[in-house]
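Trainee: Any chance you could fold what I've pasted below:
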Amino acid sequence: MASTDNVISAVQKYYHDGSEYLIPVGLDDDEVIAVSNFIEAQGLGFMLYDSNDLSKFAPLSYNNRVAGFSVPTDDTHQNIASAATVGRVGGLTVGSFDFANKTGLVGILAQDQLNFQQNQLEPYTQANVNTYYYAQGTPILRDGKTLSGNYIDTFVGLDWVIRHSNTALTDVMIKNNKLPFNATGINVLEAALNSVFSTAWGNGIVADKDDGTMDATVTALPVDELKNADVSARKYKGLSWSYKPANSIDDAYITGQITL
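Mentor: You can find the predicted model right below:
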């Protein structure tokens, strides 16, 4: 217990420095699970975990905010696919990428091009563990999923929205000498969040509705729907949002016909 407590204390110290990904290195199984549980409880950030042993991932699969990576190793290549993946997408705009089909992972050894057969991919797919293998002659990362079976980019997009929402509200408070606790002040807060979602939509985080408009809603309750105690304490707790995350195409299938 003392060991896991020390690890969590170290994680807590730097957790809110703005980093999105945490990659545990040199931790034992209990410490890895403790870190995963901590991140899950925060509802912000993501753990990327590497192991050559697929059985190591199962105890983590009940958490949404963890993804597993497993690739071959040799004398010059280590199992650091998670770090290589972050390096591959780190400079891209959130919403403009997902994690499937990424190639060019620096320093990573792909599954053997000749000996790794499609049926050997099944254990990785079933465990929702990402690996690096050859498809049509090019090494690619598949499938960009979390261990719980969701998609990593969905949570990265969610975290972008959370962080930028909080930043937008802080900026409003700083830039206005006073926000009146009435419809005028509330409208300023609502407009700040709408701006965040407009950017998120343009970046590809938020989906389109059938009519081509943004599939997101920002709600700002009027003063008369708030608790008197919150109003007296100058705390506006009437903001909320919801959105549908944008989807991606990770596979394409062809049906062909030849007429002779």
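
Trainee: hey, let's count contacts and neighbours off CA atoms from now on
Mentor: Will do.

Trainee: Please enumerate the strands of the protein.
Mentor: Using DSSP state E, the strands of the chain run over residues 21-22, 46-50, 66-69, 129-135, 138-142, 216-220, 239-243.

Trainee: what does the second one rub up against?
Mentor: Meaning strand 46-50. 20-24, 36, 39, 65-70, 79-82, 155-156 (C-alpha atoms under 8 Å, 6 or more residues apart in numbering).

Trainee: hmm, back to that, could you say which of the strands of the chain is packed most deeply?
Mentor: Highest mean neighbour count among those (mean count of other C-alpha atoms under 10 Å): strand 66-69, with a mean of 28.

Trainee: Make JSON lines out of the strands of the chain and add distance to residue 180.
Mentor: Below are those laid out as JSON lines (distance: least, C-alpha to C-alpha, whole Å):
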{"stretch": "strand 21-22", "distance to residue 180": "38"}
{"stretch": "strand 46-50", "distance to residue 180": "37"}
{"stretch": "strand 66-69", "distance to residue 180": "42"}
{"stretch": "strand 129-135", "distance to residue 180": "50"}
{"stretch": "strand 138-142", "distance to residue 180": "51"}
{"stretch": "strand 216-220", "distance to residue 180": "15"}
{"stretch": "strand 239-243", "distance to residue 180": "16"}
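
Trainee: In space, what's closest to residue 125 - neighbours in sequence excluded?
Mentor: Distances taken as C-alpha to C-alpha, 6 or more residues apart in numbering place residue 143 nearest to residue 125, at 7.7 Å, with adjacent residues excluded.

Trainee: Second input sequence below; structure requested for side-by-side comparison:
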Amino acid sequence: MAIQDVTVTIDVQNPAPKVGLGRPLILAASAEAESIYKEYNGLESLKVDFPEDTSVYKKAAAVFAQKNKPDIVAVATYSASGGGDPGTGLTIVQAFEKYFDKPWHFLLLPDAIASERKAISDALQAHKFKFLVLKVEDKDELAQYASNSRTILYYHPDKPDEHIDAAIIGDAASLTVGSITWKFRKDLVGITPIDISADELESLHASGANAYVLKAGISQTSEGITATGDYIDFLHGQDWVKANIETGLQQMLSDNDKVPSNDTGISMAVSVVTSVLTTATQNGIIEKDANGNAEFTVTSKSMDEIPEEDKKKRIYSGLGFEYYPEGAFHKMKVNGTVVNN
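Mentor: Here you go, the predicted model:
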């Protein structure tokens, strides 16, 4: 777990930054028992450790080939032999947990078999933060991820040399969170559309998967959903809010000699949260009403309302917020009338 004094828990109620949150981690199998984590700012430095014929290089190349590529690609390794025993290295899940708090947000698995992919999907889901992105070639594999909102699936069969999982991250993940929808991502470098009928595509979407298809003569992603049908931009925005409020409040505690446990300290915390949510509104994460006002609220409790146990431990547990996410049009229906004179 990361060392921190601030924890933000977001409870999603259903009626109702560029750097870091777009970085990928390539978690790859290694013959070496010792697990490593390393960050690379380009292919030249990466190929010193992972030559051009390796699965890591190919995933990283697909990321860096896109116009919106992130500043770095991180690589971590686990034991190709399965690990788990002393001296045999880390299993894929152990390596994932070891490096979860590193500054990446989207996970790519170039070497994992189906059972390992499922294990990682489950492990990441438990954190309710960050994403696993998978290229899937067998439709039968899709069903096992149906409960995991933190797994993003791209069905892309019969194209072994195309890494759509990595390409979509290079194209979309590092753009300002809230500024895009993950549907309609077009002209991915090195990726060709699949041949699929409209009915098959709808069935694929119902299974929680996306595809890269040809629409109106343009190659583009068919949807922007996770395995549960939740929209990627909605969850990515939620992560942005969580990460920025935690960082902002932690910085407030660290930068001040003292944040007093009274109305002054509470007002300081409220100000931080309000500032983050205001920026989230400007970025397109939070909705505006008809008058252009941001649709979020920040609430705070007085010290008299804080449990005594929290007071003794110097914990302020009275801060809360609520917001309505800004959506995006993914389809349109138009009614027309022809007037026959």
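
Trainee: Fetch the TM-score of the aligned pair.
Mentor: The TM-score (TM-score structural alignment, normalised by the length of structure 1) is 0.92; 254 aligned residues with a C-alpha RMSD of 1.7 Å.

Trainee: hang on, the earlier thing: quick one, which of the strands of structure 1 gets closest to residue 93 of structure 1.
Mentor: Nearest of these to residue 93 of structure 1, taken as C-alpha to C-alpha: strand 21-22 at 15.1 Å.

Trainee: so the closest one aligns onto which residues of structure 2?
Mentor: Matched against structure 2 by TM-score structural alignment, strand 21-22 of structure 1 falls on residues 106-107.

Trainee: average gap between that stretch and structure 1?
Mentor: On superposition with structure 1, the mean distance recorded for stretch 106-107 of structure 2 (mean C-alpha distance after the TM-score superposition for structure 1) is 0.9 Å.

Trainee: about what we covered before: which position in structure 2 pairs with the residue nearest to residue 125 of structure 1?
Mentor: Using TM-score structural alignment, the partner of residue 143 of structure 1 in structure 2 is residue 223.

Trainee: Identify the residues contacting that match.
Mentor: Neighbours of residue 223 of structure 2 in contact, by C-alpha under 8 Å, 6+ apart: 182-184, 205, 210-211, 330.

Trainee: Pull out the buried residues from the residues you listed.
Mentor: 182-184, 205, 210-211 (16 or more other C-alpha atoms under 10 Å).

Trainee: Go through those and name the one nearest residue 253 of structure 2.
Mentor: residue 182 (35.6 Å).

Trainee: quick one: the corresponding residue of structure 1 for the closest one from residue 169 of structure 1, how far?
Mentor: Using TM-score structural alignment, the equivalent of residue 182 of structure 2 in structure 1 is residue 99. Residue 99 of structure 1 is 30 Å from residue 169 of structure 1, where distance means C-alpha to C-alpha, to the nearest Å.

Trainee: what does residue 217 of structure 1 give?
Mentor: In terms of C-alpha to C-alpha, residue 217 of structure 1 sits 17 Å off from residue 169 of structure 1.

Trainee: just to revisit the earlier point, can you tell me which of the contacts of residue 223 of structure 2 is nearest residue 128 of structure 2?
Mentor: Proximity of these to residue 128 of structure 2 (C-alpha to C-alpha) peaks at residue 182, which lies at 19.4 Å.

Trainee: ok now do the residue nearest to that closest one when sequence neighbours are not counted, which residues does it touch?
Mentor: Spatial nearest neighbour of residue 182 of structure 2, excluding adjacent residues (C-alpha to C-alpha, 6+ apart): residue 224 at 4.4 Å. Shown in contact with residue 224 of structure 2 (C-alpha under 8 Å, 6+ apart): 181-183, 210, 231-233.

Trainee: Residue 32 of structure 1 too?
Mentor: Residue 32 of structure 1 neighbours (C-alpha under 8 Å, 6+ apart): residue 24.

Trainee: In structure 2, what sits opposite it in the alignment?
Mentor: In structure 2, residue 32 of structure 1 lands on residue 117 (TM-score structural alignment).

Trainee: And the helices in structure 2?
Mentor: 43-49, 55-64, 92-98, 114-127, 164-168, 198-206, 232-255, 263-283, 308-312 (DSSP state H).

Trainee: Which positions within the third one qualify as buried?
Mentor: This means helix 92-98 of structure 2. Here helix 92-98 of structure 2 shows 92-96 as buried, counting by 16+ other C-alpha under 10 Å.

Trainee: Could you do stretch 272-280 of structure 2 as well?
Mentor: 272-274, 276-278, 280.

Trainee: For residue 94 of structure 1, which of the strands of structure 1 is the nearest?
Mentor: Of all the strands of structure 1, strand 21-22 comes closest under C-alpha to C-alpha, at 13.2 Å.

Trainee: How many residues are close by the alignment partner in structure 1 of residue 258 of structure 2?
Mentor: Residue correspondence to structure 1 (TM-score structural alignment): residue 258 of structure 2 is matched to residue 178. Using other C-alpha atoms under 10 Å, residue 178 of structure 1 has 10 neighbouring residues.

Trainee: same question, residue 119 of structure 2
Mentor: Per other C-alpha under 10 Å, the neighbour tally for residue 119 of structure 2 reads 13.
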